[in-house]
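Trainee: Please find the sequence and the predicted model below.
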Amino acid sequence: MSKEIIIPDNRVSTLLFSSTRSALFWLVIRVYVGYAWLTAGVKKVSGDAWTGESAGKAIEGFVQGALAKASEGKDVQGWYAFFLENVVLPNASSFSYLVAWGEVLVGLGLILGCLTGIAAFFGGFMNVVFLLAGTVSSNPILFVFATWLVLAWKVAGWYGLDRWALPYLGTPWQRKIEVNKKMDV
């Protein structure tokens, strides 16, 4: 049996991803990304083409555009076009609600600093989905910020609800009682 070797983090990584001294930096990034998601989601939720009587119409148009790019051999991979055509299009109304409300929830989670790492993960996941469909827009920068927020999950929500929620909920590898004891010190 080999002995475990623990390689310590460098000072920059420790500062950015584990120290509450960087929490103000993450607050700015978090609110910026959250605002982008929330405004996009509210626009979709309040419109008919996403969640109203015509739910699914906007996503059908989006998917048709992605399929056109795939047929031209541009920007969209064949496997993803297959997924869009055979899974998303037949269920456009359901996906429409999922996208619209997903954007709202990600935005709220990030702005409020509530389960920041999870909200950032799902935001980044949606960015990748949009990028795979050939839509660049603000998706690359939002994806980069979301990835950083996932890495900084321990401190990114320090100025937010995570400051109280994470010690209460605990982490998968640590019982909440142990986390609470560390927070009291």
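Mentor: Sure, I can see it. These numbers come from a predicted model, not from an experiment. Numbers count the residues shown, from 1 in each chain.

Trainee: can we go C-alpha only for contacts and neighbour counts from here?
Mentor: Will do.

Trainee: From residue 35, how far off is residue 103?
Mentor: The gap separating residue 103 from residue 35 is 10 Å, by C-alpha to C-alpha, to the nearest Å.

Trainee: Can you tell me, leaving aside adjacent residues, what's nearest to residue 120?
Mentor: Nearest non-adjacent residue to residue 120, counting by C-alpha to C-alpha, 6 or more residues apart in numbering: residue 146, 4.9 Å away.

Trainee: Could you count how many residues lie near that neighbour?
Mentor: A count of nearby residues for residue 146, using other C-alpha atoms under 10 Å, gives 28.

Trainee: Over to the one 3 residues further on?
Mentor: Here the count is done by other C-alpha under 10 Å, and residue 149 has 28 residues near it.

Trainee: Next: the one 5 residues further on.
Mentor: When counting by other C-alpha under 10 Å, one arrives at 21 neighbours for residue 154.

Trainee: Over to residue 82?
Mentor: Residue 82: 13 neighbours (other C-alpha under 10 Å).

Trainee: hold the first one in mind and look at this next one:
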Amino acid sequence: MIKWLRHSTSGMVVVTLIRLYLGIEWTLDGFEKLTKGFDASGFIGGAIKAPVMNAAGKPAYPLYTSFLKSFALPHIGIFNVVVPCGELLVGLGILFGTLTLTATFFGVVMNLAYLLAGTVSVNPLYLILEFFILAAGFNASKIGLNRWIIPWLRNKWPWLKRSVE
């Protein structure tokens, strides 16, 4: 399946459709948060007060809860900017096929952060779709701006060029 995703034209088309759907969703989520006055304090406060619990009734991710309590909540202003801008940039990168694998990686990071905080919502679906994009590699963005951006970057910065095996 990986070979099909990475090398076939039909795999490229399937992953492009996945990419378009996911890019639209991330872009709309980020744009909505930017335009409607996003505030993460309630979400982070809720994740601190009611963390994800394990079967023994203890916090499943105490280190993450500690991070939220000691860093995220005191610096909520940063998160109120980074979260919506991050979602918008991830969405645009995935949608337009611009640095797609980097955008998808950061989408995975955000989805995992939401899951660790206890929000299920669309995050498992997004993660599954993001793993298809990551597995497809460069083939995921051949129908996109990476077709021109990646060769330009490789010419601009020689250390990005592929070595001949």
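Mentor: Perfect, I can see it now. Computed from a predicted structure; not experimentally measured.

Trainee: before we move on, the earlier item: and the residue nearest to residue 120 of structure 1? What does it align with in structure 2?
Mentor: Under the alignment (TM-score structural alignment), residue 146 of structure 1 pairs with residue 130 of structure 2.

Trainee: Who are the contact partners of that match?
Mentor: Shown in contact with residue 130 of structure 2 (C-alpha atoms under 8 Å, 6 or more residues apart in numbering): 104, 105, 107, 108.

Trainee: what helix or strand does it sit in?
Mentor: Per DSSP states H and E: residue 130 of structure 2 is located in helix 123-136.

Trainee: how much space between the aligned residue in structure 1 for residue 30 of structure 2 and residue 87 of structure 1?
Mentor: Counting by TM-score structural alignment, residue 30 of structure 2 lines up with residue 41 in structure 1. Separation of residue 41 of structure 1 from residue 87 of structure 1 (C-alpha to C-alpha): 22 Å.

Trainee: ok, those two, which is more surrounded?
Mentor: Remark: of residue 41 of structure 1 and residue 87, residue 41 carries more neighbours, 22 against 12, as counted by other C-alpha under 10 Å.

Trainee: which residues does the more buried one contact?
Mentor: Contact analysis of residue 41 of structure 1 by C-alpha under 8 Å, 6+ apart lists 99, 100, 101, 102, 103, 104, 107.

Trainee: would a markdown table of the residues you listed with distance to residue 25 of structure 1 be doable?
Mentor: Shown next, in a markdown table, are the contacts of residue 41 of structure 1 (distance: C-alpha to C-alpha, whole Å):
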| residue | distance to residue 25 of structure 1 |
| --- | --- |
| 99 | 28 |
| 100 | 28 |
| 101 | 27 |
| 102 | 25 |
| 103 | 23 |
| 104 | 23 |
| 107 | 18 |
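
Trainee: how far away is the match of residue 30 of structure 2 from residue 171 of structure 1?
Mentor: Applying C-alpha to C-alpha, the value for residue 41 of structure 1 to residue 171 of structure 1 is 29 Å.

Trainee: what residue is smack in the middle of structure 2?
Mentor: Nearest to the geometric centre of structure 2 sits residue 107, at 0.3 Å (C-alpha atoms, centre = their mean).

Trainee: which element is the closest residue to residue 42 of structure 1 other than its chain neighbours on?
Mentor: Distances taken as C-alpha to C-alpha, 6+ apart place residue 104 nearest to residue 42 of structure 1, at 6.2 Å, with adjacent residues excluded. Taking DSSP H and E as the criterion, residue 104 of structure 1 maps to helix 92-112.
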